[in-house]
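Undergrad: Need a 3D model of the sequence below.
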Amino acid sequence: MSVSTNLHLSVIGTGYLGATHAVCMAELGFDVVGVDVDPVRIRRLAGGEVPFFEPGLEELLRKHLESHRLRFTTSVADAAATADVHFICVGTPALPGADAADVSYIDAAVTGLVRGGIRPGTLVVGKSTVPVGTAMRLAGRLDAEASDVELAWNPEFLREGSAVDDTLCPDRLVFGLHPDPVRAGMARSVLRRVYAPLIDAGTPVVAADYATAELVKVAANAFLATKISFINAMAEICAVTGADVIDLSAALSYDSRIGGRFLRAGLGFGGGCLPKDIRAFQARVDELGAGPALAFLAEVDAVNSRCRTRTVALTTQLLGGTVTGRRIAVLGAAFKPNSDDIRDSPALDVASALHRAGAAVTVYDPAAIPNCRVSHPQLTYAANAVHAATGADILLHLTEWSEFRELEPAALTPLVADTVIVDGRNTLDPAAWRAAGWAYYALGRPARPASRW
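TA: Take a look at the predicted model:
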């Protein structure tokens, strides 16, 4: 496989992953074309507008549109004719009515490249999260339908809210390569050229087979989900023993074998990746006949769901056993801070459940309200946290935006009907809220603080 001295890249799919990858590859100095079947999305990107919230991305997009390193098109044939390396960054959602991943968009991207006249000597690189076995199947397809085109798998590890840094300063690069050592060597050399600035900066590289590369992403997500659900399971135990899960977590975090990251109890995980990916992982392993190996993930998922129902139950209890007619202010709607993504949002799940139970729910989020208005028109939305809290019988903190940590509890006291707060993320300062006269509650924490040294 031969490539030009100055590599030209294409990115197939310009959703969250693809748009971020295209912009960041331009930042690394490559000429990049982004491709998508959605003409509206392409027009917005070509006009310098990122169609989702991601800190720092829009500035880089405009920078590289102006530098002419970056352009966007709906023509896969254009990309096939001009690029040396094609990154596939399309979605793999759950199949309708099932947990298994839908890889039809991956197949469609490969079909588009083949029919568009993909040039011999080019490299196709999958970045999407796929069921193990997908890469080998696609490599066989390219062998049959294209001439001298190689395939590699390079999974992404982006976190919404820090995707630019995660792309430009990753903690590792994983290259999934063909079992034939010669073909693997050619693909690896091209990937090393693409990522040369990152590798030269010290980013570790793991070169592996296709299956290992595919498993790295889903295994990482499964581990993180397990760690989050573990501490939330401990929060359930703390609730019935009177222990404090925050102190428990702090004590665990000093153990170097455990660490403190992803060990904060609260409302649990959500978003478009973690829940979907662990379920698809389970489904694929079931297909392979090794289902018992991941049986524990069903309980991980169940613990996560219980965080939401327990928050609704706590809120209902604090309001005297019913929420009918009560005014509830919800701070947060995105599934995590620094994002406008509301897919499988724990915050919106809780807000919607309380609305269905008869509460008057008002929601504020710094970035996600436009998306919420479309998907949850039944809820009321506020322009800021103060407006949301005004007249509320209870305040729920459900997405840990820094803006909410900076609220002055005393300033809200005269505005609310009752000074009760549920900290669904355990990131507020209980002492500050209690000092301002608020009754502070959180899952896995005693209603009253323990004495401190």
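
Undergrad: From here on, just use CA atoms for contacts and neighbour counts.
TA: OK.

Undergrad: Tell me where the stretch 51-200 of the chain has strands.
TA: Secondary structure of the stretch 51-200 of the chain by DSSP state E, counting those that start in this stretch: the strands cover 70-73, 85-88, 123-126, 150-153, 173-177.

Undergrad: Save the ones you listed as a markdown table, and put in distance to residue 205 and mean neighbour count too.
TA: As requested, the strands of the stretch 51-200 of the chain are arranged in a markdown table below (distance: least, C-alpha to C-alpha, whole Å; neighbours: other C-alpha atoms under 10 Å):
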| stretch | distance to residue 205 | mean neighbour count |
| --- | --- | --- |
| strand 70-73 | 26 | 24 |
| strand 85-88 | 18 | 26 |
| strand 123-126 | 16 | 26 |
| strand 150-153 | 13 | 27 |
| strand 173-177 | 5 | 25 |
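
Undergrad: So residue 10 belongs to a strand, correct?
TA: Yes. Using DSSP: H, G, I helix; E, B strand; the rest coil, the assignment for residue 10 is a strand.

Undergrad: where along the stretch 351-453 of the chain do the helices fall?
TA: Ranges of helices in the stretch 351-453 of the chain, per DSSP state H, counting those that start in this stretch, are 369-375, 385-389, 402-405, 409-412, 430-435.

Undergrad: tell me the most buried of those?
TA: helix 385-389 (a mean of 21; mean count of other C-alpha atoms under 10 Å).

Undergrad: rewinding a little: output the strands of the stretch 51-200 of the chain in CSV, with distance to residue 237 appended to each entry.
TA: Formatted as CSV, the strands of the stretch 51-200 of the chain follow (distance: least, C-alpha to C-alpha, whole Å):
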stretch, distance to residue 237
strand 70-73, 52
strand 85-88, 44
strand 123-126, 42
strand 150-153, 42
strand 173-177, 38
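
Undergrad: where along the stretch 201-350 of the chain do the strands fall?
TA: Using DSSP E, counting those that start in this stretch, the strands found in the stretch 201-350 of the chain span residues 205-209, 327-331.

Undergrad: Let me know which of these is tucked in deepest.
TA: strand 327-331 (a mean of 28).

Undergrad: Another sequence for comparison is provided below:
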Amino acid sequence: MALKITVIGTGYLGATHAAAMAELGFEVLGLDVVPEKIEMLQRGEVPMYEPGLEELLAKHVAGIEGSSGRLRFTMDWAEVAEFGDVHFVCVNTPQKHGEYACDMSYVDAAFASLAPHLTGPALVVGKSTVPVGSAERLGRTLVGLAPAGEDVELAWNPEFLREGLAVQDTLHPDRIVAGVRSERAEKLLREVYATPLAEGTPFVVTDFPTAELVKTAANSFLATKISFINAMAEVCEAAGGDVVKLAEAIGYDDRIGKKFLRAGIGFGGGCLPKDIRAFMARAGELGADQALTFLREIDSINMRRRGQMVEMTREALGGGSFLGKRIAVLGATFKPDSDDVRDSPALNVAGQIHLQGGQVTVYDPKGMDNARRLFPTLAYAETAAEAVRGAHAVLHLTEWSEFRELDPAALGEAVTDRVVLDGRNALDPAVWRAAGWTYRAMGRPAA
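TA: Reported below is the predicted structural model:
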């Protein structure tokens, strides 16, 4: 008999996972405790921008004309427990207020709510990013609270979604990690992921602690690579070098590779910053804090980039006050192809300049509503052309393809001064200079 799958938590991760499971041919029931979220999903809408996700939902959500009907949503824990053979827990683990550690309250609540309804054999699969050691504790919780006791098993199957590519990453992952304690749990996960496994996706079977560590280790490595090239940009600024050429040269070494070597204003979002901080906090609890002290410097380099962009802008305007200066900021999200503004370097820079007296106008192709909610005191424009009108400097802070395709000559007609600061090293300096702009990028003082 075909497996039935439930997805608990229908935020960014859960909504994507639920739609992808339906696409793989499973009957899927998604659960959330927020009625508004459930109502949106039942209409085939998502509360965030993710390319391809709404189309995938519309293809499978029951009640939508022409859909497969394989995907439904509920708020009823008993219905979820009765329906599912495999229950994926996809709830959020944000950073605790005032601490580095992650907040496990949503995960704990999900397990505590589901377990008492599990009266028969089931596999509960954690996908949330959690501190190492959590699965061991949650496994005991499951067995203790579930009427089926030992017949309820836990597995840990970390997610590796990239915002903007989440649908592709779920349907065609570059690896699947399964932290399991029995052949039955492994067999069930192999059945769930039969389609990508048939395509050749590697399946890595581990114990619980290793499975929990994979996501935080991967994110720590990526953060290290980004902060490394940004540290090199600081040296290039001091020495008169060109960090773009430096990155190109070292990127040809296949031990290093080209990816994640674009210097700029650093990383943000809901994963990398909070994951490396939670990793440091957990290492401290385990008595292994010295192993991760380098991550504190990675975090510091990353946060320093934002202040350096503000100072570079000040220098470009003559080195004085921002008072009376109009600044256009192109980009609000932490990365392109997303509407996520959590810990966004672009918005942080815009906010700092605004607090120092600058008149800041922001434009972003998808992140405007979220940006307005987070920074209501900034000005917002509906187009890039409107944002730059009268500007003394234009800051390119999120590398949307729309911004790379702008016409510098046309934009130049609207600004007060043709000064562009490229916080992502993604624009073509020659094209902008040919149109009469003063072009400046981080880590390229002489370029």
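
Undergrad: before we move on, the earlier item: so which of the strands of the stretch 51-200 of the first structure is nearest residue 382 of the first structure?
TA: Nearest of the strands of the stretch 51-200 of the first structure to residue 382 of the first structure, taken as C-alpha to C-alpha: strand 70-73 at 35.7 Å.

Undergrad: Would you mind getting the average deviation of that closest one from the second structure?
TA: By mean C-alpha distance after the TM-score superposition for the first structure, the fitted strand 70-73 of the first structure averages 0.7 Å away from its aligned residues in the second structure.

Undergrad: Tell me which other helices or strands that strand touches.
TA: helix 16-27, strand 31-35, helix 39-46, helix 57-66 (3 or more C-alpha pairs under 8 Å, 6 or more residues apart in numbering; DSSP states H and E).

Undergrad: Give me the residues contacting the longest one.
TA: Same thing as helix 16-27 of the first structure. Contact with helix 16-27 of the first structure is made by 10-14, 32-34, 52, 57, 60-61, 64, 69-70, 88-90, 156, 158, 163-164, 167-168, as judged by C-alpha atoms under 8 Å, 6 or more residues apart in numbering.

Undergrad: cool, and the third one?
TA: Counting contacts by C-alpha under 8 Å, 6+ apart, the residues outside helix 39-46 of the first structure that touch it are 14, 35-36, 50-51, 61, 65, 71-74.

Undergrad: Out of the residues you listed, flag the one nearest to residue 193 of the first structure.
TA: Nearest member of these to residue 193 of the first structure, counting by C-alpha to C-alpha, is residue 71, at 21.3 Å.

Undergrad: which residue lines up with residue 38 of the second structure in the first structure?
TA: Matched to the first structure by TM-score structural alignment, residue 38 of the second structure sits across from residue 42.

Undergrad: what's around that match, how many residues?
TA: 24 (other C-alpha atoms under 10 Å).

Undergrad: likewise the one 10 residues further on?
TA: Number of residues near residue 52 of the first structure (other C-alpha under 10 Å) recorded here: 17.

Undergrad: and if you look at the one 4 residues further on?
TA: A count of neighbours around residue 56 of the first structure, defined by other C-alpha under 10 Å, yields 13.

Undergrad: Could you do residue 397 of the first structure as well?
TA: Neighbour count of residue 397 of the first structure, defined by other C-alpha under 10 Å: 24.

Undergrad: rewinding a little: for the strands of the stretch 201-350 of the first structure, please prepare TSV with the additional fields distance to residue 109 of the first structure.
TA: Converted to TSV, these look like this (distance: least, C-alpha to C-alpha, whole Å):
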stretch	distance to residue 109 of the first structure
strand 205-209	22
strand 327-331	39
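
Undergrad: between those strands, which gets nearest to residue 293 of the first structure?
TA: Comparing the strands of the stretch 201-350 of the first structure by C-alpha to C-alpha, strand 205-209 comes nearest, at 21.3 Å.

Undergrad: which residues in the second structure does the closest one align to?
TA: Using TM-score structural alignment, the residues of the second structure aligned to strand 205-209 of the first structure are 203-207.

Undergrad: now swap in stretch 224-241 of the first structure and tell me
TA: Under TM-score structural alignment, the match for stretch 224-241 of the first structure is residues 222-239.

Undergrad: Without its sequence neighbours, what residue ends up closest to residue 292 of the first structure?
TA: Nearest residue to residue 292 of the first structure, sequence neighbours excluded (C-alpha to C-alpha, 6 or more residues apart in numbering): residue 286, at 8.0 Å.

Undergrad: how about the one you found, what's its match in the second structure?
TA: Residue 286 of the first structure maps onto residue 284 in the second structure, with residues paired by TM-score structural alignment.

Undergrad: Its match: neighbouring residues, count only.
TA: With other C-alpha under 10 Å as criterion, residue 284 of the second structure counts 15.

Undergrad: Residue 308 of the first structure now?
TA: Quick note: residue 308 of the first structure (other C-alpha under 10 Å) scores 23 neighbours.

Undergrad: what does it align to in the second structure?
TA: Checking TM-score structural alignment: residue 308 of the first structure goes with residue 306.

Undergrad: hang on, that match packs against residue 351?
TA: No. Between residue 306 of the second structure and residue 351 there is no contact under C-alpha atoms under 8 Å: 10.5 Å.
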